[in-house]
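Asker: Just the structure for this:
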Amino acid sequence: MRFDRRLGGLHAKFIALVGATLVLMLAVVLLMLQRQSAMQREVVHQSRDSMHALVFERLRVHGEALSAQVADTLVNPLYYFDLDSIGVVARNVLKQPDVRYVLVYDTKGDIIHDGSGDIPTYGQAMRDPLAYEAVSANGVHAQWTDRVLDVSSPIRVGDQRLGGVRIGYSLDGVRADETRAANALGDRLGAIGTQHLWWIGLLLAALVGLGAIASWVLQRALVRPIRQLAGVAQEIETGNYATTVPESRRNDEVGELMRAFGRMGDSIARHDRDIRRMAYTDALTGLANRLAFRESLDQRLMQLRGAGRQLALLFADIDDFKRVNDTLGHDAGDEVLLQFANRIRSAVERYGEAEDTLLARFGGDEFVILLQGGEASGRDVRAQATELAETLVAELGRPIVVQGRQVFLGTSIGITLFPEDAAGATALMKNGDIAMYQAKVAGKSCYRFYSRAMDQAVERRVRMEQDLRGAWERGELSLVYQPIYRLGDGQLVGAEALLRWQHPEQGSIAPSVFIDVAEQSGLIETIGPQVLRAACDDAMRWHTQFPRGKDLFVSVNVSPRQLRSGELPEQVVATLRDTGLPPPQLHIELTETAVIGDEVHASALLARLRSNGVKVWLDDFGTGFSGLSHLRRVPVDGVKIDRSFVSDVLRDPDDLALTTAIIAMAHSLGITVIAEGVEKEGQYAILRERGCDLAQGYWLGHPVGAQEFSGLLA
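Answerer: Model prediction:
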């Protein structure tokens, strides 16, 4: 309907344009008529004014002549005060056309005669508005109002003034004559305007007819074919690319447009097929992508609502996949993803029917499986999801051969159910992510079902991450130092810097909790350099203030994320330069799994550190799946035997034998051995007997603040 309204509006716009033109012309005509009427009124008005001026001027001239004549006639009668003679002259003047009054007055302006028989105004002073100028004038004087023309003339005998005479002419007759003449002129002009109006009306009617003809031609020649193209475009918009464009044999521009539109429709259909394949398919694995999965999930949920059927989503994420990209390269990573996708696809195809399952890759190393409970099986969808998750954990836990090397990865799977966990697609996908994360926290290579408690755990983790941001600047994070002693002579030779967090509300938070949050969120990349600088500052202060501190070293733990960033050597060199601490007095501790998981990258970074004089220790040695043979390929200066072995050396012969073997093999490679977790005198004694170099633990000393550690040196 949008195309119909838009393209159908072309005809309407043309009609509107014609209409607007007609309206404009009509407005012009009306304006012309208005101007003509105004001109007629102006002509009549000017003619009337001219006529008035002409008649008034003639009347004034006539009045002035008559007034002067009457003044001459009244000289003797007024000199002898002959009222009868004055009355005869005045009455003769009153008989003339348009004369309204005749007043004969003395030098004071008092009336002597008004032309009446009994002279009722005799002796009265003239008090009308025109009297003053009439009495004061020295000669013939004319003045007027809207209704009367007053002409006065003094009466003199020689230089002696006897009085004067005033003749008043009524202007009503003059105005009546002017009105009749003006009306006659207006009627004639109106007749001429009416004739013009008829001609203008005929021209407008002709224009309307011409517009109607043009509209009809436009409708047939342009609007109709464009409307047909609009209908085809609307079909294409709704996804019906099979619609055909009407054929046109016209050789003009419109015909060429319709043929070009047909070719464009065919091209769009081809591109749509290609784009849909690209938009809904993962380019690497050929599986459905996130967009296709979300649309399918929305459709399934609409079908299942109210039907009493269940649905499960399985979020599978490859464990430690980044290690493959970092060590073997992205090509090897793509090969791993393909093999994983094929294994997952095979397991899903063996497990369920195609219409009840959907496999998609969400990007990176995350795969999602939609599992719909089948009516034929009669099994609960939770049981089906459990069986499929167990199959996937087992299948994806088998080694993968990439570039001639075996790679052990595994997968962590999170499972969420509809409608138990959520009723909407967005909530289900969020729950699946949460459950998958909990599977990773639980140790990886396992699966977990979503539960409400997971939301609370995630919320606590998010809140902890927020609180951890800026904790160093607020003074909540601090360093404590655990003494490290030489077993041969019992001398204090160094300290391990340990990070502690005193939360303002929750109190002391275990390092195993907040360090993991910092590692997962990336905050460790900010906190780690701050810890390194603070530890070097404290060590330098001991070095300058205490004689025993000159050879004292400080060991600082570095997270795997700091190691992977590749900036660790530059950070260490800059810190040593700024603090002035000699490089041999700084020991960097790295976990065994962080180093062994990325030997090539780690070896290069550790070699750069050691070339600057910094020593490198391998922490928690013996807890990983690697062997001592890796020590030949990774440049380290020392290994720390994990506390889990040290704690049982007095009662477990196997732990004692393993500890003894680690000490002997490390010494054969020229590597220092440090035992951690020494909590009993017997442990200390047996480790010294077996040749262990250094030790730390609660029996030797608890972690203390920098000031308390200074007391040990004093």
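Asker: only C-alpha atoms for contact and neighbour calcs from this point on.
Answerer: Fine.
Asker: Which strands and helices lie in contact with the strand or helix carrying R188?
Answerer: Secondary structure from DSSP states H and E places R188 in helix 172-218. Contacts defined by 3 or more CA pairs under 8 Å, 6 or more residues apart in numbering; DSSP states H and E place helix 172-218 against helix 2-73.
Asker: Alongside the first, I'd like the structure of this one:
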Amino acid sequence: MLEALPMAAAIVGLNGDKLWVHALNDAFRKTVLTFDLEENEVQVFQRHAAGRMGTFFRTFLADPANAPDQIESEDGEGLSRRYFTLKLAPLGPHRDGSPRCLVSLVDRTVEMRAEKHLRDEMLRDSLTGLPNRLSFTESIEQAEGDHAVLVVDMLRFSRINESMGTMAGDELLITLARRLMGALRAGDVLARTGGNEFAVLVRLKQGQDDAMTAAHRIENALVDPFRLSELEIRVDCAIGIALLDGEAEGEELFRNAQFAVKQAKAVGRPTVYAPSEASAARHRFSIETELRRALDREELELAFQPLIDLKTGMVTGFEALSRWTHEDRGPISPTEFIPVAEESGLILDLGRFVMEKSAATLAEWDERAGETLPLYVGVNLSAIQLQRDDVTDVVSSALRAHNIGGERLTLELTESAIVQDPARAGQEFERLKGLDATLAMDDFGTGYSSLAYLQRLPIDVLKIDRSFVIGMLKDADNIAIVRAILGLADALGMKTTAEGIENVELATTLATLGCDNGQGYFFAKPLKADDAFAYWQERKKSGRLLG
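Answerer: Purely as a prediction, here's the structure:
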């Protein structure tokens, strides 16, 4: 019977206190999971019988109806390590009356290695090989004792890219990383957290003095000029320092150090973050007050960035983006007011405005065209909305108000929003799918999403973050990551959209790799509603594939 099964299988029984293998097939025998079986006819678990595995089997055999029937296991070390799922099913008793069960063994090694590889890629900066911002934040969270975070901002770095090209800039960043590493002590953590930004986690033995000493070592490491394309280039930096006080979260501590960088640029020396001097907090409060008033007065607008089918060149939809023009300050960047909206809870009102306006715009376009257009609008959802609002009700109300089908909306959530509360996300996703809405994971690759989430959640689209896309043509690692994401999406039956397409080379490369849709300044910047409709009309008439 066992040899006919398409998997590794065995029959295990419990006789007294001993676990016995009554039968097993060749597939089970050939697995690397070693049970140290005796060579007699009725084989005995020796190594595993006293451990977690033994407890698992004994509990199940004693009460199959109420005991766990599945366990994860692994065997081997290093590159030879393998991962398995053991599943148990009850069988009738042995002829001596002892309980038995059927054991099936599923080899998950390939899946686990792929997940680990993808996680490793997501935690590492492909250019320098250093940890990235996500990895660095995790290091802060795991730090014990007194530590300081130093954020090192390379000044006027953009001028090097503009005058010498990005390849020269990348070469300089690699050399910078080596110098910084040489200036640090063993145990300090160096990461690349932005284009020209590095961060260091320093263990403190003598308080703030140790942090300042580390900052001066970094400055001294940059005194000698860098040689680049027969030129000698001097690089200056601004260093902001934040001290771990036992209360601040890792991301907050990092932001404090970033704020201190701004002060360091102003005074020309390494600066320690001082909460009493954090004028940024007052500015955020000002933005919050003005944003609340703007929402009440309906002063915000939407811009729509086209999404292009990379095979046909046709417009498939638009991503809705919030725009705010202040009556005194002029245009205020979303990167400035969106974080304030999330922090203050105004993101709920803003999210409802965007949802309603997106549905209304689709209805207006349909009326102008005299038909139901084959277009959808993508709307971003934040983790705050998912946690504190009835998102499904908001979506349903907007659809009903404007007689729009759910398939016309794509709802985008970031990886971090999903990972924060996967159970809540799963429940809300199922409700949204009941409205026929499309679900997309935004900025894929910048956070850490277990492959299990992708399998369990009804996600339709993976949006590849622009940080991977814009570096594809100069960084083989980025191409490898994009290829891996495309392969993963294909295996899971998901569509893909690449963000940040800025030239024809990127568009054609992504199309060749099998990416479904793309967006970016190469196609169009975010447009007003009327201009977006005209863009769709013009592109439909011209039949352009790219550009």
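Asker: Just give me the match in the second structure for S668 of the first structure.
Answerer: In the second structure, the residue matched to S668 of the first structure (TM-score structural alignment) is A491.
Asker: Ignore what I typed, I meant V44 of the first structure.
Answerer: In the second structure, no residue is equivalent to V44 of the first structure according to TM-score structural alignment.
Asker: which residues does V44 of the first structure contact?
Answerer: 182-183, 185-186 (CA atoms under 8 Å, 6 or more residues apart in numbering).
Asker: so the one residue sitting closest to the centre of the first structure, which of the three states?
Answerer: Geometric centre of the first structure, nearest residue: T426, 22.4 Å, by CA atoms, centre = their mean. Under DSSP: H, G, I helix; E, B strand; the rest coil, T426 of the first structure falls in the helix class.
Asker: how near is it to D433 of the first structure?
Answerer: As judged by CA to CA, to the nearest Å, T426 of the first structure and D433 of the first structure stand 11 Å apart.
Asker: so what's the equivalent of L373 of the second structure over in the first structure up against?
Answerer: Aligning on TM-score structural alignment places L373 of the second structure opposite K550 in the first structure. Listed by CA under 8 Å, 6+ apart, the contact set of K550 of the first structure reads 542-544.
Asker: preserved in the second structure, out of those residues?
Answerer: Shared contacts between this structure and the second structure among the contacts of K550 of the first structure (both residues aligned by TM-score structural alignment, their matches' CA atoms under 8 Å) comprise 542-543.
Asker: Export the contacts of K550 of the first structure as JSON lines, with columns for distance to L605 of the first structure.
Answerer: Shown next, in JSON lines, are the contacts of K550 of the first structure (distance: CA to CA, whole Å):
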{"residue": "W542", "distance to L605 of the first structure": "28"}
{"residue": "H543", "distance to L605 of the first structure": "27"}
{"residue": "T544", "distance to L605 of the first structure": "30"}
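Asker: Output the contacts of K550 of the first structure in JSON lines; the columns should cover neighbour count, secondary structure and distance to V217 of the first structure.
Answerer: Converted to JSON lines, the contacts of K550 of the first structure look like this (neighbours: other CA atoms under 10 Å; DSSP: H, G, I helix; E, B strand; the rest coil; distance: CA to CA, whole Å):
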{"residue": "W542", "neighbour count": "22", "secondary structure": "helix", "distance to V217 of the first structure": "100"}
{"residue": "H543", "neighbour count": "19", "secondary structure": "helix", "distance to V217 of the first structure": "101"}
{"residue": "T544", "neighbour count": "12", "secondary structure": "helix", "distance to V217 of the first structure": "102"}
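Asker: Could you single out the nearest of the contacts of K550 of the first structure to A394 of the first structure?
Answerer: W542 (54.1 Å; CA to CA).
Asker: doesn't S710 make contact with that closest one?
Answerer: Yes. Between W542 of the first structure and S710 a contact is recorded at 6.9 Å, counting by CA atoms under 8 Å.
Asker: In the first structure, what range does stretch 60-73 of the second structure match?
Answerer: Against the first structure, stretch 60-73 of the second structure falls on no residues (TM-score structural alignment).
Asker: That stretch spans what distance, first to last residue?
Answerer: 16 Å.
Asker: Fine by me, we can end here.
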